[in-house]
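J.: generate coordinates for the sequence data below:
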Amino acid sequence: MKPIRYERRKYTQGPTPIERLERLSQVLGGPHISIKRDDLLGLTAGGNKTRKLEYLVADAIRQGADTLITCGAVQSNHCRLTLAAAVREGLRCQLVLSAPETGDYNPQAGGNHLLFHLLGAEQIEVIPADGDMLAAMEKLADSLREAGRKPYLIPVGGSNEIGSLGYMACAEEIEQQAWESCTPFDYVVTATGSGGTQAGLIAGFLARQSSAKVIGINVSRDRASQEAKVQELLARTAAEVGLQATIHADVVQCEERFVGPGYAIPTEEMVEAVQLVARTEGILLDPVYTGKAMAGLIGLIREGRFSQDDHVLFLHTGGAPALYTASELFLPKQG
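T.: A predicted model of the protein is given here:
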């Protein structure tokens, strides 16, 4: 392995817990379900991007950067956490946000958008939903370079071969926790969007020669596009660390049936999943990522995808601030 796997910042003290969801498992009558609480990772309000940023920010500091630039949706968890990492490290941060695909951009929105301002983003640029976020980031970077500053660009979701190292490390953490609890996991289920979390998990399990299978529940693209995206990033991640394992195409599994009309657009299955987990386990999911991922897990259980003896680990990737921008989905209907 190459030393880059060991070159990171540290924003969380110790591993995130794995909890057994006994009441949810009983209600669904399916496999043994546990949850990996990556919503409890360090930095503001937690979430899976923290693991990626430990490596990305280390790379930025190594290159002498003074400003992080990244992009995402107007309620992006990744933008929130990148900004929080910048604050922690004494760096400045600029954000490129894509306007919602449905409805208008609200400059007074709450949730993560509120936190962008509270945490002190140096600049926020909002572009159309179909705009080129990379080009917008490059334009900001050029302006900073002209002013004698040193920007570091982080892709959407922190999903490149460096960011994915965070979930290689997570796979190793899961394997250690499984050994300590005498509970090997047959499947790990996660939301998959920009692809870095899923690619990193697969690479990490391959490096440990684990038999755990990773199932991604799509939050945006169709199955073929998402699997191709994850496969390409998996190959780059493996090359980055010098992983010699044979990577078969079928190691990447993505389920497209739970996306609904599109990214961040609610579905009835998502609403049911968020309510069910809240009312059986007291755990909050979000309407964009973990709600749809849990809806996927519930759907697969109901279809008989797993045996009752299987141990399934659901990865909670965070995102709860988005709940407070969608209260109309969960409050009782008036009238």
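J.: okay, CA-based contacts and neighbour counts for the rest of this
T.: Will do.
J.: show me where the stretch 151-300 of the chain has helices.
T.: 165-181, 196-207, 223-241, 268-281, 290-302 (DSSP state H, counting those that start in this stretch).
J.: which other helices and strands contact the shortest one?
T.: Which is helix 196-207. helix 165-181, strand 213-218, helix 223-241 (3 or more Cα pairs under 8 Å, 6 or more residues apart in numbering; DSSP states H and E).
J.: ok, which of the ones you listed comes nearest Ala326?
T.: strand 213-218 (20.3 Å; Cα to Cα).
J.: hmm, who's touching the closest one?
T.: 186-193, 198, 201-202, 226, 251-259, 292-293, 296 (Cα atoms under 8 Å, 6 or more residues apart in numbering).
J.: repeat the analysis, applying 6 Å as the threshold.
T.: For strand 213-218, contacts defined as Cα atoms under 6 Å, 6 or more residues apart in numbering pick out 187-192, 253-256, 293.
J.: closest to Ala147 among those residues?
T.: Thr192 (37.5 Å).
J.: give me the number of residues near that closest one?
T.: Per other Cα atoms under 10 Å, the neighbour tally for Thr192 reads 27.
J.: one more, so I can put them side by side:
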Amino acid sequence: MTSLNDVPQPVRLGTWPTPLEPMPRLAHSLGLGAEDLWVKRDDLVGLGGGGNKARKLEWLCGAAVAEGATHLVTTGAPQSNHARLTAAAGARLGLETVLVLAGTPDATPQGNLTLDALFGATCVWAGAGGGPALATAAEDVAARLRADGARPALLPFGGSSALGALGYGACGHELLTQAPDLDTVVVAMGSGGTMAGLVHALGPQRVLGVHCGAVTDPVDVVAALVSDLSGAPLPPDSLRLRLDQVGEGYGTLTEPVMAALNRTARTEGIVLDPVYTGRAMAGLIAAVADGDIAPGRRTVFLHTGGLPGLFGHTGALAATAADLTTRSRTL
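T.: A predicted model of the protein is given here:
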């Protein structure tokens, strides 16, 4: 894909540009200068609780609307931010949304699942297993909808395809307008489209991705998406991608991530989530410690949202409750 003329035009779902704000107290705590560390607030996009998926969905839903879709169908984990924002986009556009989720329903839905219901989405539970099995389940759901006379648009996992990644190509150019001296943007790498779009716009040396455990082959996934966007192969070894923050797995909270959540909240009043942005911030902190991010250069942390997921993560809630107990006093 080499130009925007090759695809349908996007629909408008977010409020752009999102703010770029300094984080001087967090920077000071890391040994950086007050002007060295900034945050790109893609948690404040104005759709469905915010987050990076809105930029991807503008392009994916633009194609769906152009094709006359009546339904949006997509996949994810129970606390999927992409699923939540797909449900919000469907509500905004007057399209029915079906979310095909891994696992089984919770007795008391929390976090993103609460918002999925609020937006009117239908949740189809696919049982244990993800990846190909979840994709097959979504294709089966779409086939049943077609048999009933509907016109479903099947959106990729995480909104990550070359088409969806165009949203973060646009974000990369937006960042260059706001911060022409940008040295490094740090971003959570989940399904790969956000990082790929930024690499397409900014080049691989200005983008530091932090793997969150959502896919098994993160380097190849991002390289393939960038290659699709540019029409030319991207050497996988040209990517800056940290693999050291996954811990025991995608949904498992680690001590560095909890520490990153606390430090960011207590220095800047900014809330991260325990799966994506928390890992990205833990990766940024580690990159400062090992010299990959240095003082005197502008670093931007891309806040990709995910706040509702904090309230659906039992590990993070338990850690916060324990901390609250130690800080509580009675008169």
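J.: same list (the helices of the stretch 151-300 of the first structure) but as JSON lines, adding mean neighbour count and distance to Asn112 of the first structure.
T.: Output for the helices of the stretch 151-300 of the first structure, formatted as JSON lines (neighbours: other Cα atoms under 10 Å; distance: least, Cα to Cα, whole Å):
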{"stretch": "helix 165-181", "mean neighbour count": "20", "distance to Asn112 of the first structure": "22"}
{"stretch": "helix 196-207", "mean neighbour count": "27", "distance to Asn112 of the first structure": "20"}
{"stretch": "helix 223-241", "mean neighbour count": "19", "distance to Asn112 of the first structure": "25"}
{"stretch": "helix 268-281", "mean neighbour count": "18", "distance to Asn112 of the first structure": "19"}
{"stretch": "helix 290-302", "mean neighbour count": "23", "distance to Asn112 of the first structure": "16"}
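J.: rebuild those as JSON lines, extending it with distance to Ala320 of the first structure.
T.: Shown next, in JSON lines, are these (distance: least, Cα to Cα, whole Å):
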{"stretch": "helix 165-181", "distance to Ala320 of the first structure": "20"}
{"stretch": "helix 196-207", "distance to Ala320 of the first structure": "18"}
{"stretch": "helix 223-241", "distance to Ala320 of the first structure": "24"}
{"stretch": "helix 268-281", "distance to Ala320 of the first structure": "11"}
{"stretch": "helix 290-302", "distance to Ala320 of the first structure": "9"}
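J.: what residues does the spatially most central residue of the first structure make contact with?
T.: In the first structure, the C-alpha closest to the average C-alpha coordinate belongs to Asn48, at a distance of 4.6 Å (Cα atoms, centre = their mean). Going by Cα under 6 Å, 6+ apart, Asn48 of the first structure touches 38, 317.
J.: could you rerun that using 10 Å?
T.: Counting by Cα atoms under 10 Å, 6 or more residues apart in numbering, Asn48 of the first structure touches 37-42, 77-78, 81, 157-158, 166-167, 170, 196-197, 315-319.
J.: show me what it aligns to in the second structure.
T.: In the second structure, the residue paired with Asn48 of the first structure is Asn52, using TM-score structural alignment.
J.: buried stuff in stretch 56-74 of the second structure?
T.: Burial within stretch 56-74 of the second structure, assessed by neighbour count using 16 or more other Cα atoms under 10 Å, is assigned to 56-65, 69-74.
J.: and these, which two are the farthest apart?
T.: For those, the farthest-apart pair by Cα to Cα is Lys56 and Thr70; their separation is 19.0 Å.
J.: which non-adjacent residue is nearest Ala150 of the second structure?
T.: Closest residue to Ala150 of the second structure apart from its sequence neighbours, by Cα to Cα, 6 or more residues apart in numbering: Thr70 at 6.2 Å.
J.: which ones are touching the one you found?
T.: Contacts of Thr70 of the second structure were listed using Cα under 10 Å, 6+ apart, and they are 64, 90, 93-97, 145, 149-153.
J.: swap in Leu134 of the first structure?
T.: Contacts of Leu134 of the first structure (Cα under 10 Å, 6+ apart): 70-71, 96, 140, 153-156.
J.: farthest pair in those residues?
T.: Spanning the widest gap among the contacts of Leu134 of the first structure are Leu140 and Val156, at 15.3 Å by Cα to Cα.
J.: map the residue nearest to Ala150 of the second structure across to the first structure for me.
T.: Using TM-score structural alignment, Thr70 of the second structure pairs with Asp66 in the first structure.
J.: cool, and Asp228 of the second structure?
T.: Counting by TM-score structural alignment, the partner of Asp228 of the second structure is Arg236.
J.: please name the nearest non-neighbouring residue to its match.
T.: Per Cα to Cα, 6+ apart, closest to Arg236 of the first structure is Glu161, 5.7 Å.
J.: ok, that neighbour to Val189 of the first structure distance?
T.: Using Cα to Cα, to the nearest Å, we find Glu161 of the first structure at a distance of 21 Å from Val189 of the first structure.
J.: can you check Ala178 of the first structure too?
T.: As judged by Cα to Cα, Ala178 of the first structure and Val189 of the first structure stand 15 Å apart.
J.: ok, now His248 of the first structure?
T.: From His248 of the first structure to Val189 of the first structure the distance is 19 Å (Cα to Cα).
J.: between those two, tell me which one has more neighbours.
T.: Applying other Cα under 10 Å to His248 of the first structure and Val189 shows that Val189 carries more neighbours, namely 22 against 8.
J.: I figured that one hits Ala293, correct?
T.: Yes. With contact defined as Cα atoms under 10 Å, Val189 of the first structure reaches Ala293; the gap is 7.6 Å.
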